[in-house]
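**Student:** Pasting the sequence and the predicted model now:
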Amino acid sequence: MHSIYTYIIHSLSDLYPEQEAKALAKGILTEVFRFSALDLYAGKDRDFSEKEHEKLEDILIRLRRFEPFQYITGETSFLGLPFHVTKGVLIPRPETAELVDWIVSDYGKRKRLRVLDIGTGSGCIAIALAKFLPRSEVEAWDISDTALHLTRLNAERNGVVVKCKQVDVLSHIIPAGQATICVSNPPYICEREKAGMERNVLDWEPEQALFVPDEDPLRFYRKIAEEASKRLSPDGVLYYEINQAYGHETVALLESMGYHDVELRKDLSGNDRMIKARRP
């Protein structure tokens, strides 16, 4: 392996597990410094300029502060699609990709779909659905200016059209309209769960996109379900990503609100993670 690869791992080894340090070293060299496989694995000579050394040291300092690598590069991938990410939005997760896969498998052959993504963040759900359900009209809501700006950039980058609106879903001023699919990955981590979280999430990702009060962990699910019941078409379906600790409680909430055919699904790690429900 290249000597710089070994140097990066050594620099991070006291703070990151071995496999994570190796993954970071590979990512830094291939994504930031554009190493080829031959450069990386054959240890082929590739001189680092003084400017490159300075850039590398800056990256290592930021990683030692547990800043996510995706924020350092400003880039991530979601279902094979490229996305810009910044500190104002959540980094897309594999579990969210599973939710999108579920929707696409349900609706891949349908035409003339109208999709509403509530709490869009980087736009990963809305943009992926616009890409993989190309006959759909997609609208994305978020309270954050940063999120909506980023969603517009990512939509353009991926060659899709997503209509963006600034909406506080907890308010009583909700735009009119109708949708076939309403999907949301809202804040769902309870404040008491902070103690068990990794620093790269807790110290860097936006709190308003992560946390809900301990005394009302389903607040966003309740409000979104209320609004979705008004906006969904007669055959419309609501999809959620959920806190694994509240799967059955979220099912019960939806059933109490008149939703039917409610289905709770586990993610690939075996945790309750997704819900699908038909409108009342």
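**Tutor:** Nice, I can see it. Computed from a prediction, not measured in an experiment: that's the story for all the values here.

**Student:** Every contact and neighbour count from this point should use C-alpha atoms.
**Tutor:** Noted.

**Student:** all strands for the stretch 101-250 of the chain, in order.
**Tutor:** Secondary structure of the stretch 101-250 of the chain by DSSP state E, counting those that start in this stretch: the strands cover 114-118, 137-142, 162-166, 179-184, 189-190, 211-212, 232-241.

**Student:** JSON lines please, covering these and showing distance to Ala21 and mean neighbour count.
**Tutor:** Formatted as JSON lines, the strands of the stretch 101-250 of the chain follow (distance: least, C-alpha to C-alpha, whole Å; neighbours: other C-alpha atoms under 10 Å):
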{"stretch": "strand 114-118", "distance to Ala21": "35", "mean neighbour count": "25"}
{"stretch": "strand 137-142", "distance to Ala21": "34", "mean neighbour count": "23"}
{"stretch": "strand 162-166", "distance to Ala21": "37", "mean neighbour count": "18"}
{"stretch": "strand 179-184", "distance to Ala21": "33", "mean neighbour count": "24"}
{"stretch": "strand 189-190", "distance to Ala21": "27", "mean neighbour count": "20"}
{"stretch": "strand 211-212", "distance to Ala21": "28", "mean neighbour count": "19"}
{"stretch": "strand 232-241", "distance to Ala21": "29", "mean neighbour count": "21"}
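
**Student:** could those be laid out in JSON lines, adding distance to Ile91?
**Tutor:** Below are those laid out as JSON lines (distance: least, C-alpha to C-alpha, whole Å):
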{"stretch": "strand 114-118", "distance to Ile91": "16"}
{"stretch": "strand 137-142", "distance to Ile91": "15"}
{"stretch": "strand 162-166", "distance to Ile91": "19"}
{"stretch": "strand 179-184", "distance to Ile91": "15"}
{"stretch": "strand 189-190", "distance to Ile91": "15"}
{"stretch": "strand 211-212", "distance to Ile91": "15"}
{"stretch": "strand 232-241", "distance to Ile91": "15"}
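
**Student:** take the one below as the second:
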Amino acid sequence: MKLKEYRNYFIEKLTPLYDAMEAESFFNITLEELKGWKRVDLAMKPDAVLSSDEITKWNKVLEQLEGQKPIQYIFAKAHFYGLEFEVNENTLIPRPETEELVEWIVKENEFKGNIKVLDVGTGSGCIAVSLAKNLTDATVSAIDVSVEALAVAKRNALHNKTDVNFIQQDILAAETLPQTFDIIVSNPPYVRNLEKVEIKENVLQYEPHLALFVEDNDALLFYRKIALLAKGNLSPNGKLYFEINQYLGTEMIEMLENFGFKDIVLKKDIYGNDRMMAAMV
């Protein structure tokens, strides 16, 4: 079968589940992963033929996409803040909103040098590694409860040539942090069970619920604990950054005020949702 014919078949099979643009993006990603080709290569070689072995590999990818497995998990990689990260079912797939949080931190701190940074609930390590890559002379540490996630994060730090100190720790059980930090950042679990109806099926089926969901009656569980630890472990004028549940901005401001934080800023993401916060100790 000609590759361009298979392309039509591939997109046609996926369009009942995904919009045409997303289906085409899946084809282009698969083209690059399985054949090492860009779209322009296919345009330059319109009569290229897929062997039976190649069709078998393509069909396997197609079958997984039809089962709504995220393409990042199929190829075990995701791109975040200009870097490539390994991901699997033990780690969340990095989101564009989280890139905005990293961008905010980098812009505010890129020229400070020699600062100590802690990422709480690091998962794939995307925040910690990106900050280590982009903050001059920063010392970056990262905590996660999951041994499996930390193994992925360590490989990502190595792959991206960064030095991050990884710590296996249940943050909810921590009485203090290992040292004083200038920046503490976290994108903890914040989706309430009542919001599951808004979550895409591929996320519910494949991404780790441990890193996503909190109980409806205690949605700020992780934020309270991290804010409490930050009060005792941030340096003078140190800063706490959070990615947050878009529906709980007001509650987050109130909580941080109750802890005595100052200069609290609530920021919207590219979609217009309340998504990020920063506060000084």
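**Tutor:** All right, it came through fine. Because the structure is predicted, anything quoted here is derived from the model rather than measured.

**Student:** Of the strands of the stretch 101-250 of the first structure, which is nearest Glu20 of the first structure?
**Tutor:** strand 189-190 (24.2 Å; C-alpha to C-alpha).

**Student:** so that closest one matches what in the second structure?
**Tutor:** With TM-score structural alignment applied, strand 189-190 of the first structure matches the range 191-192 in the second structure.

**Student:** Repeat that for stretch 119-127 of the first structure.
**Tutor:** Taking TM-score structural alignment, stretch 119-127 of the first structure hits residues 121-129 over in the second structure.

**Student:** mind checking how far Gly121 of the first structure is from Arg231 of the first structure?
**Tutor:** As judged by C-alpha to C-alpha, to the nearest Å, Gly121 of the first structure and Arg231 of the first structure stand 21 Å apart.

**Student:** out of those two, which sits in the more crowded spot?
**Tutor:** Neighbours were counted for Gly121 of the first structure and for Arg231 using other C-alpha atoms under 10 Å; Gly121 has more, 30 against 20.

**Student:** how much space is there between that one and His248 of the first structure?
**Tutor:** Using C-alpha to C-alpha, one obtains 26 Å as the distance from Gly121 of the first structure to His248 of the first structure.

**Student:** hang on, Leu90 of the first structure packs against Pro206?
**Tutor:** Yes. Counting by C-alpha atoms under 8 Å, Leu90 of the first structure does reach Pro206; the two are 6.7 Å apart.

**Student:** the more surrounded of these two?
**Tutor:** Between Leu90 of the first structure and Pro206, counting by other C-alpha under 10 Å, Leu90 is the more crowded of the two (23 against 16).

**Student:** What's the match for Lys247 of the first structure in the second structure?
**Tutor:** Wrong residue type there; residue 247 of the first structure is Gly, not Lys. By TM-score structural alignment, Gly247 of the first structure lines up with Gly249.

**Student:** whoops, I mixed them up, Asp267 of the first structure
**Tutor:** Aligned partner of Asp267 of the first structure by TM-score structural alignment: Asp269.

**Student:** Contacts only, for the residue nearest to its match when sequence neighbours are not counted.
**Tutor:** Counting by C-alpha to C-alpha, 6 or more residues apart in numbering, Asp269 of the second structure lies nearest to Arg275, which is 5.7 Å off, once chain neighbours are set aside. For Arg275 of the second structure, the contact set (C-alpha atoms under 8 Å, 6 or more residues apart in numbering) comprises 97, 243-246, 249, 266-269.

**Student:** On the three-state scheme, Arg275 of the second structure is what?
**Tutor:** strand (DSSP: H, G, I helix; E, B strand; the rest coil).

**Student:** re the thing from before, out of the strands of the stretch 101-250 of the first structure, nearest to Leu24 of the first structure?
**Tutor:** Between Leu24 of the first structure and those, the shortest separation by C-alpha to C-alpha is 26.5 Å, and it involves strand 189-190.
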